[in-house]
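Engineer: here you go, sequence then predicted model.
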Amino acid sequence: MSETGGAETNSTGNNTRGERVPAIERATGRAWADWVAVFDAHGARSLGHAEIAKLALATMPHGVESEEWWAQGVAIAFEQHAGLRVPGQSSTGTFRVSASRTLPLDRDAALAAWVDRFGEVTEHLGHAVSGSRSSRTEKRSFWRFSLDGAGKVEVAAALKDAAKDQAKTILAISQEGLDSGDRIEEWRAYWKAQLAQL
């Protein structure tokens, strides 16, 4: 990445997702070129994800809010920049995709809307559903299931801002365990289309 946040192609042909860089720079107060310099000075190109994330946290500028979350984001962006993973690829080498939508409902109603519409579907894009189950924590409500040959899916509902508005929920669909990145955009469009129907 350049200091201005534009995509910079490296020797592997992988790019950091360009839209991530301005957000990282704003949140951390550090230019992307400076982040790259920090990682390179510590030999991060030969480290695993956990070590890169720890390095990001240890070198995070003072006063950054949600610093652990941003350390993960900075680590992933660097891994993409360095060709250690491509966009959509997890630290285990599999691929993941997600989509989300804000709904004018509380979290249980938002999740129930998705389950009522899609909870009984037996396949998604030709992959059979198994192991459907629900769960709930203090902050989120979940519906999870597996897809034969296409990983696992989690539908999660969380209040957008519990302190300000009890009637807005972020409903997010995350799919993990895809064995290649070839169908990421197809799956993203598919999950976005479901969310658009709610």
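Structural biologist: Received, thanks.
Engineer: only C-alpha atoms from now on, for both contacts and neighbour counts.
Structural biologist: OK.
Engineer: what about T122, neighbour count?
Structural biologist: 12 (other C-alpha atoms under 10 Å).
Engineer: quick check: longest strand of the protein.
Structural biologist: strand 165-178 (DSSP state E).
Engineer: any buried residues in that one, and which?
Structural biologist: 167-178 (16 or more other C-alpha atoms under 10 Å).
Engineer: same list, these, but as CSV with distance to L105 please.
Structural biologist: Below are the buried residues of strand 165-178 laid out as CSV (distance: C-alpha to C-alpha, whole Å):
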residue, distance to L105
A167, 5
K168, 5
T169, 6
I170, 9
L171, 10
A172, 14
I173, 16
S174, 20
Q175, 23
E176, 26
G177, 30
L178, 31
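Engineer: go through these and name the one nearest F145.
Structural biologist: Lowest distance from F145 to these (C-alpha to C-alpha) belongs to Q175, with 9.7 Å.
Engineer: quick check, that closest one in contact with V97.
Structural biologist: Yes. Taking contacts as C-alpha atoms under 8 Å, Q175 lies within contact range of V97: 5.3 Å.
Engineer: try this one next to it:
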Amino acid sequence: MSAAAESGNSTRPGNIPALERATGRAWDDWLRYFEAEGARELTHADIARLARTRMPEGLDNPDWWAQGAAIAYEQHAGLRVPGQSSSGTFRVSASRTMPLDRDAAIDAWRTAHGEREAHLGHAAGEPRSSRTEKRSFWRFGLDGAGRVEVSATPKGDDRCILAVNHDGLPSGDRIEAWRGHWKAMLAEL
């Protein structure tokens, strides 16, 4: 039995209208195309490559939309459920716009939550910070519950988006509990 059939989950309905608007192609057309190409037997990367060939000229960020089309198809076909990555593990995220620059936002996270020893019963590993040209990061592992990346991305001169991305959850059973946990921590800042 597929992961989607076991959980009762299927394609996230909110993703489909956005994909249709962006690509100018009805979801039924996408489904017919993927099925005709044998997408049920392909890897995620191959399905995304198929989708990329059907992205309209001039579409902003066509690779991102191709990934979205591939994920929506995989969910529809029962190859994965919402929140599940192509590796079979699960992920969850939460974000908040902050009236801070990116480094100040990471510092605010570190000050408020950096000494925390556990999250929802999972021991937090040694944190590490880094910075690229575009983002600032705070990362740590969670014993038995994957990896967490807190990133701050500038949004204008005096704001940033502070996002918590949690990857590597062994199942989707606690996705909403984790989402609530990360949203509550962001709200404390």
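Structural biologist: That came in fine, so what should we check first? What you are looking at is a predicted structure, and each value in this text was computed from that prediction instead of being measured.
Engineer: need the TM-score between these chains.
Structural biologist: TM-score for the superposed chains, counting by TM-score structural alignment, normalised by the length of the second structure: 0.93, backed by 186 aligned residues with a C-alpha RMSD of 1.6 Å.
Engineer: return every residue with contacts to both of Q175 and V97 of the first structure.
Structural biologist: Residues touching both Q175 of the first structure and V97 (C-alpha atoms under 8 Å, 6 or more residues apart in numbering): none.
Engineer: the residue nearest the centre of the first structure in helix, strand or coil?
Structural biologist: Central residue of the first structure (C-alpha atoms, centre = their mean): S98, 6.3 Å from the mean position. At S98 of the first structure the chain is in strand, as set by DSSP: H, G, I helix; E, B strand; the rest coil.
Engineer: how about it, what's its partner in the second structure?
Structural biologist: Alignment note: S98 of the first structure maps to S93 in the second structure; criterion TM-score structural alignment.
Engineer: list the residues that contact the closest residue to that match other than its chain neighbours.
Structural biologist: Spatial nearest neighbour of S93 of the second structure, chain neighbours left out: N165 (4.5 Å); criterion: C-alpha to C-alpha, 6 or more residues apart in numbering. Neighbouring residues of N165 of the second structure by C-alpha under 8 Å, 6+ apart: 91-94, 148-150.
Engineer: map N165 of the second structure across to the first structure for me.
Structural biologist: N165 of the second structure maps onto S174 in the first structure, by TM-score structural alignment.
Engineer: got it, and S10 of the second structure?
Structural biologist: In the first structure, the residue paired with S10 of the second structure according to TM-score structural alignment is N15.
Engineer: ok, that match to P87 of the first structure distance?
Structural biologist: Relative to P87 of the first structure, N15 of the first structure is positioned 7 Å away (C-alpha to C-alpha, to the nearest Å).
Engineer: which neighbours do the two share?
Structural biologist: What both N15 of the first structure and P87 touch, as defined by C-alpha under 8 Å, 6+ apart, is the set Q80.
Engineer: neighbours of G63 of the first structure, how many?
Structural biologist: 10.
Engineer: what's the local residue count around the match of S10 of the second structure?
Structural biologist: Other residues close to N15 of the first structure by other C-alpha under 10 Å number 23.
Engineer: let's verify V150 of the second structure: helix, strand, or coil?
Structural biologist: V150 of the second structure ends up strand, using three-state DSSP.
Engineer: quick one on the thing from earlier: and in the first structure, which of the contacts of N165 of the second structure remain?
Structural biologist: With both residues aligned by TM-score structural alignment, their matches' C-alpha atoms under 8 Å, the contacts of the contacts of N165 of the second structure that the first structure also has are 91-94, 148-150.
Engineer: may I have the secondary structure class of E186 of the first structure?
Structural biologist: helix.
Engineer: aligned partner of it in the second structure?
Structural biologist: Using TM-score structural alignment, the equivalent of E186 of the first structure in the second structure is A177.
Engineer: which position in the first structure pairs with W27 of the second structure?
Structural biologist: Checking TM-score structural alignment: W27 of the second structure goes with W32.
Engineer: verify the stated contact: that match with R26.
Structural biologist: No. Under the criterion of C-alpha under 8 Å, W32 of the first structure makes no contact with R26, lying 10.1 Å away.
Engineer: and these two? which has more neighbours close in?
Structural biologist: W32 (23 against 11).
Engineer: okay, that one and V86 of the first structure: tell me how far apart.
Structural biologist: W32 of the first structure is 18 Å from V86 of the first structure, by C-alpha to C-alpha.
Engineer: the first structure: strands as residue ranges?
Structural biologist: Under DSSP E, the first structure gives strands at 95-103, 123-124, 127-136, 140-147, 152-161, 165-178.
Engineer: and the angle for the first one with strand 165-178?
Structural biologist: Read that as strand 95-103 of the first structure. Going by axes from the mean of the first three to the mean of the last three C-alpha atoms, to 10 degrees, strand 95-103 of the first structure is angled at 160 degrees with respect to strand 165-178.
Engineer: show the contacting residues for Q175 of the first structure.
Structural biologist: 96-98, 151-154.
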